[in-house]
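[1] next input, structure requested:
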Amino acid sequence: MANRRPSMEHKGNQQRRRNRTRAVVTGFFLFIGVVAVLESPLTRVRSLTVSGNTSISEQDIIKSAQLSPGMSLWQVNGAAVQHRVTRAEPLIQSVSVHTDYMTGVVTLQVHEKHVVALYEDGGQFYELLQDGTVLGKTSSAAGFPWPIVTAAASGSVVAGQKAPNSDIPMLCEQLSRMPASFLTTVSEIQLDAFGNATLYFDNGFAARSQVQSLVKNIPTIDTAVQYFSSKGYQPGLVDVSGGPPYEYTPFHDEGSSG
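    Model (predicted):
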């Protein structure tokens, strides 16, 4: 009995060594397998596609995303791609990235900003995007489908940055939500120093509203302007910035033609 116990302990030690060896060998081959999978052509980007873009070419977007066929699929980071593209392309609002690991296809779904108005400053015209960013200078306001925006207080206009008046980004956001059928009837928008916007229509009438309430007030503006126009009133200003009854002032009483 005295010799049996060491023998059992010896066998136990041998079994533990075999288990450790087996674990090391298994881990090694698993590591080799993972490396083989990561480096396999099956885990490489085989093609890149872009959808949703209208103003910017597919090649420019892919270049800004810093993606290329042959790179590892595991290197495709959606958040990093969006950051790179939106930083390089001011017209792009966001980018959704979808990676198909079975086919190696990476798809970039682009959501572009769009021009909603022209900003007039010192006789120069600048295109405004829906978030209030100045896209760039344009040679003339003639022939463009967007209203011209002027502001009471402004500063230096810099392409790629928000327009200098603090109310313009909110105005642009409101314009981006307006029905095209309404917006095409607006020729000019004047912003005052109190957060009000005066919209001048092609029919000669105008309407004043708080900037943040423009979209909400469209039905009221439409109804009021149509009412005064249908009753034979001469063009004037309808103020819907307060509650009803809404004030109407003909332009000749203000000494202004609008």
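[2] CA only for contacts and neighbour counts going forward, please
    Will do.
[3] please, where are all the strands along this protein?
    Ranges of strands within the chain are 47-51, 92-100, 105-112, 115-121, 124-129, 134-138, 148-151, 186-191, 196-201, 206-210, 236-239, 247-250, based on DSSP state E.
[4] any chance of the ones you listed in CSV, with mean neighbour count and distance to residue 34 too?
    Shown next, in CSV, are those (neighbours: other C-alpha atoms under 10 Å; distance: least, C-alpha to C-alpha, whole Å):
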stretch, mean neighbour count, distance to residue 34
strand 47-51, 15, 23
strand 92-100, 17, 19
strand 105-112, 20, 21
strand 115-121, 23, 49
strand 124-129, 23, 47
strand 134-138, 18, 47
strand 148-151, 22, 59
strand 186-191, 20, 62
strand 196-201, 22, 62
strand 206-210, 23, 61
strand 236-239, 22, 70
strand 247-250, 16, 75
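[5] which ones are touching residue 130?
    113-116, 169, 172-173, 175-176 (C-alpha atoms under 8 Å, 6 or more residues apart in numbering).
[6] quick one: which of those is nearest residue 79?
    The nearest member of these to residue 79, counting by C-alpha to C-alpha, is residue 113 at 18.6 Å.
[7] close enough to count as contact, the closest one and residue 89?
    No: judged on C-alpha atoms under 8 Å, residue 113 makes no contact with residue 89 at a distance of 10.2 Å.
[8] before we move on, back to that, closest one to residue 17 among the strands of the chain?
    strand 92-100 (43.5 Å).
[9] in helices, which of the contacts of residue 130 appear?
    169, 172-173, 175-176 (DSSP state H).
[10] any chance of a ChimeraX selection covering the buried ones in those residues?
    If you want just the buried ones from the ones in helices among the contacts of residue 130 in ChimeraX, going by 16 or more other C-alpha atoms under 10 Å, the selection is:
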select :169,172,173,175,176
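[11] one more, please, to line up against the first structure:
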Amino acid sequence: MRKENVVSIEERIPKLKQHRKKKANRRLIFLLSLFLLMILSVIYFQSPLSHVKTIKVKGNELVSSETILSESKLKPGMNIWGVNKNETAERLTKLPEIKSAKVKLSFPNSFVIEVNELGKKAYLLKDNKFLIILENGKVLNKGTESIPVDAPLLRGFQEDKTLKKMISELGELPKEVQHLISEINLVPKKTDQYHLTLFMNDGYEVSATIRTFSEKMEHYPSIVSQLDPSKKGVIDLEVGSYFRTYESEGQDEADDGDESEG
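    Okay, here's the model as predicted:
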């Protein structure tokens, strides 16, 4: 029995040695890999690959790429791991035109800034300049000196609650109806301080009020489809909904003149 035990242990010795050798080899490989990784990390952080190479801006129309880059604080050459993407995006949303922003790392060392701007809803005529009005009612201190054609022109408005209410009502209209509006004039009356006169791109004039603007103007295409396109005039949407041609208005004025002469 004793001899058999001795033989059994002797047979196991080579296996134990082999197991220890494999374990030592694995530990050596791990240490070498870790050392190599550290060397590569040092080389990487010292190489141009760890520094911002290019920065691209996407989605901007109202804000220049130069302004966005300046506000983002991102610059070519800075360490990419020193860039806080969330903080950078938050800085960009402080620009009045920006609704939201995302900053993405484009492998290996470039950044892409994607911005979502507030929509342009109208223009405000002020000091012979057409200023851009955003969907939240904010008036930008920039615009154009030529008459705009890509959004309605507002006349007679001030930068106050009435303007914001007007933009809110305008935003509730379907896009196809918004595109039909050329001008919106605020023409207060004794009976309605929110009275509007609209000039449409299809040649009609509309009398309305801010109070029920989106509710009534939503039906504008349906109303126009029932009219004779050869006869232009005023579509009154203040109380009900009726149409009077310019010819009939001219006739009414002539009749009033004849009566006064008599």
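[12] superposing both, give me the TM-score.
    In this superposition the chains share a TM-score of 0.59, using TM-score structural alignment, normalised by the length of structure 1; 220 aligned residues with a C-alpha RMSD of 4.7 Å.
[13] quick one on the thing from earlier: compare the contacts of residue 130 of structure 1 with structure 2 and list the overlap.
    Contacts conserved in structure 2 for the contacts of residue 130 of structure 1, using both residues aligned by TM-score structural alignment, their matches' C-alpha atoms under 8 Å: 113-115, 169, 173.
[14] redo these as a markdown table? Include distance to residue 125 of structure 1.
    Below are these laid out as a markdown table (distance: C-alpha to C-alpha, whole Å):
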| residue | distance to residue 125 of structure 1 |
| --- | --- |
| 113 | 19 |
| 114 | 16 |
| 115 | 13 |
| 169 | 16 |
| 173 | 19 |
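[15] surely residue 173 of structure 1 touches residue 131?
    Yes: counting by C-alpha under 8 Å, residue 173 of structure 1 touches residue 131, with 5.7 Å between them.
[16] from residue 130 of structure 2, how far out is residue 215 of structure 2?
    27 Å (C-alpha to C-alpha, to the nearest Å).
[17] any idea how far the aligned residue in structure 1 for residue 111 of structure 2 lies from residue 184 of structure 1?
    Using TM-score structural alignment as the criterion, the counterpart of residue 111 of structure 2 in structure 1 is residue 106. Using C-alpha to C-alpha, one obtains 39 Å as the distance from residue 106 of structure 1 to residue 184 of structure 1.
[18] ok, now residue 83 of structure 1?
    The value you get for residue 83 of structure 1 to residue 184 of structure 1, if C-alpha to C-alpha is used, is 34 Å.
[19] map residue 64 of structure 1 across to structure 2 for me.
    Counting by TM-score structural alignment, the partner of residue 64 of structure 1 is residue 71.
[20] what sits against its match?
    Applying C-alpha under 8 Å, 6+ apart, the residues contacting residue 71 of structure 2 are 91-92.
[21] then residue 162 of structure 2?
    Contact partners of residue 162 of structure 2, counting by C-alpha under 8 Å, 6+ apart, are residue 194.
[22] ok, now how distant is it from residue 154 of structure 2?
    Residue 162 of structure 2 is 12 Å from residue 154 of structure 2, by C-alpha to C-alpha.
[23] before we move on, what about residue 48 of structure 2?
    52 Å.
[24] comparing those two, which residue is more hemmed in?
    Neighbours were tallied for residue 48 of structure 2 and for residue 154 using other C-alpha atoms under 10 Å; the higher tally belongs to residue 154 (24 against 14).
[25] test my guess that that one contacts residue 122.
    Yes: Residue 154 of structure 2 lies in contact with residue 122 (C-alpha under 8 Å); the separation is 6.9 Å.
[26] ok, and for stretch 136-153 of structure 2, which residues are buried?
    Neighbour counts over stretch 136-153 of structure 2 (16+ other C-alpha under 10 Å) mark 136-140, 143, 148, 151-153 as buried.
[27] without its sequence neighbours, what residue ends up closest to residue 172 of structure 2?
    residue 214 (6.1 Å; C-alpha to C-alpha, 6 or more residues apart in numbering).
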